[in-house]
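**Q** Provided below for reference: sequence and predicted model.
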Amino acid sequence: MFTLLRGSKVKRLCEPHTPVKNRGTKTGRSELKEERAKTMITITEFQKIGVGLSGFGVFFVLFGILLYFDSVLLAFGNILFLSGLAFIIGLRRTAHFFFQRQKLRSSAFFLGGVALVLLRWPRIGMLVETYGFVLLFKSFFPMAFGFLATALNIPFLTTILNKLSGSSSSMV
C-alpha cells in the first residue's frame, strides 16, 4: 500500500475499495465475526519463537546424529527442542503433558535420555530418548501418518502410510 500526501489529504494507492455490507445491522456483525473466525488463527509471539526454537532443536539433533552422535550438538538440540515446546504450549501444559500419571514411564525414559546426552553418553542417551519419544507420542503417530497419506499423493507411499495409520482409502 502506498500513500500519496497532498496537503492535509492522504490518498491510498493500489488498495481497492471493498464495501462491507450490512455492517451496522445485527446480522451483518455476526456475519463479520463468523468470517473472521473462519479465516483467523491467532499465533502469539511466544508461539512463533517456540516454533523457531523447536525447529532449530530438531535441526541440531539431526545434525548431531549426522556427525556421529556429537554430544554437544545433541545436548544443544535437546535443550532447544524442550524450550521451544514450553514456548509453544506454555510451561504449565508442558509440565502437565510430561507428568501425567499414564505417561510417567515414557517421560522418565525421554527425560532420562536427555540427561544421558547432557552427561556425554550420546549413543545410549539417544536410544533411551528415542524409546521414550515413541512411548510419549504413540497415540499421535496414526494421525500423523493419516495426514501424510492425504498430503502426499504418491500411490506406493500412500498405501504404506494408510496401513500404518490404520485407515482405509476404500470407498466401499
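**A** Thanks, I have it. Residues are numbered from 1 along each chain as shown.
**Q** rest of the way, CA atoms for contacts and neighbours
**A** Noted.
**Q** what comes into contact with the one helix or strand L62 maps to?
**A** Assigned by DSSP states H and E, L62 belongs to helix 45-66. Helix 45-66 is contacted by residues 70-89 when judged by CA atoms under 8 Å, 6 or more residues apart in numbering.
**Q** before we go on, here's another structure to hold up against the first:
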Amino acid sequence: MKNAFKITIAFLFLIWGFYACKKKSEITIDDQNLTECLQGNCTYEYVNNSIIVNQPMTVMPGQYRVFSAKKENGFSTTTIYFQAPMQGDSFLLTEADILAGKVKHFFSCASCDYYKSTPIAGTVKGIKVKRTNTASEKWLLDATIVLAAENSKIPVDTVYIKQYFNLAVK
C-alpha cells in the first residue's frame, strides 16, 4: 500500500511539473514603427460579430471580428480585410488561415488597368489594447501579407501593416 501511495504522489508531481514548466504562448506586439499613411486617406477599423463575403468590400453579420485597413487616394481604393475570432484578447492568423480566405485584398479603380491580387502567405497578429479612462476599445495589429496575381502562387507584392484599429462607428 505504501508503494502505491508513493507512486501516485510521484506521478502527480510529474504531471504538475510538466504543466508548471510548459511555456505559455503569449502574443506581443510593440507599438514602434507604426504604418504611416503617406498619400491619401487611411482608415484602420474593425467590426464585431461579422464575416467577409466574397463580394468586394462586403461585410455581413457573422461570428468573427473583421478588421479593415483602407487606403483611398484620388484614383483608387485598396482595402485589406482580416477575419479574426471573436474570443480572447489576442489572435494569430497563419499562412493556413490566409489560404483559407480569412484575409482578403481588394483594389478598385474606375479608370485603370490592373490585375486582381490574392493573399498567398504571411501572418497577422493582433492584441487588444487595455482601455484607459473613457477611451474606446482598440486593437493593435501587425500583419505581413504576401500577394500574388489571381490563380498564381508567384509573389508580386508584400503588404506590411502595423497600426491601431478602432471600433467602427455606424
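**A** That came through fine. Treat the numbers as computed from the prediction; the structure is a model and nothing was measured.
**Q** Can you give me the TM-score here?
**A** TM-score for the superposed chains, counting by TM-score structural alignment, normalised by the length of the second structure: 0.26, backed by 77 aligned residues with a CA RMSD of 5.5 Å.
**Q** From the contacts of helix 45-66 of the first structure, list just the buried residues.
**A** Buried by 16 or more other CA atoms under 10 Å: 70-88, out of the contacts of helix 45-66 of the first structure.
**Q** hey, where'd the helices end up in the second structure?
**A** With helices called from DSSP state H, the second structure shows them at 2-21, 95-97.
**Q** Likewise for the first structure?
**A** In the first structure, the segments counted as helices under DSSP H are 26-39, 45-66, 71-89, 91-98, 104-118, 122-136, 141-151, 155-165.
**Q** Count the neighbours of the residue nearest to K71 of the second structure when sequence neighbours are not counted for me.
**A** Sequence neighbours aside, C42 is the residue nearest to K71 of the second structure in space, at 4.4 Å (criterion: CA to CA, 6 or more residues apart in numbering). For C42 of the second structure, the count of nearby residues is 17 (other CA atoms under 10 Å).
**Q** and if you look at G17 of the second structure?
**A** 11.
**Q** which residues does it contact?
**A** The contact partners of G17 of the second structure, by CA under 8 Å, 6+ apart, come to none.
**Q** from the helices of the second structure, which stretch is densest packed?
**A** Ranked by mean neighbour count, the helices of the second structure are led by helix 95-97 with a mean of 17 (mean count of other CA atoms under 10 Å).
**Q** check contacts around the residue lying closest to L157 of the first structure once chain neighbours are set aside.
**A** In space, and not counting its chain neighbours, L157 of the first structure is closest to A149: 7.4 Å by CA to CA, 6+ apart. Contact partners of A149 of the first structure, counting by CA under 8 Å, 6+ apart, are L157, T158, T159, L161, N162.
**Q** Nearest to L127 of the first structure among those?
**A** L127 of the first structure lies nearest to L161 out of the contacts of A149 of the first structure, by CA to CA, at 24.4 Å.
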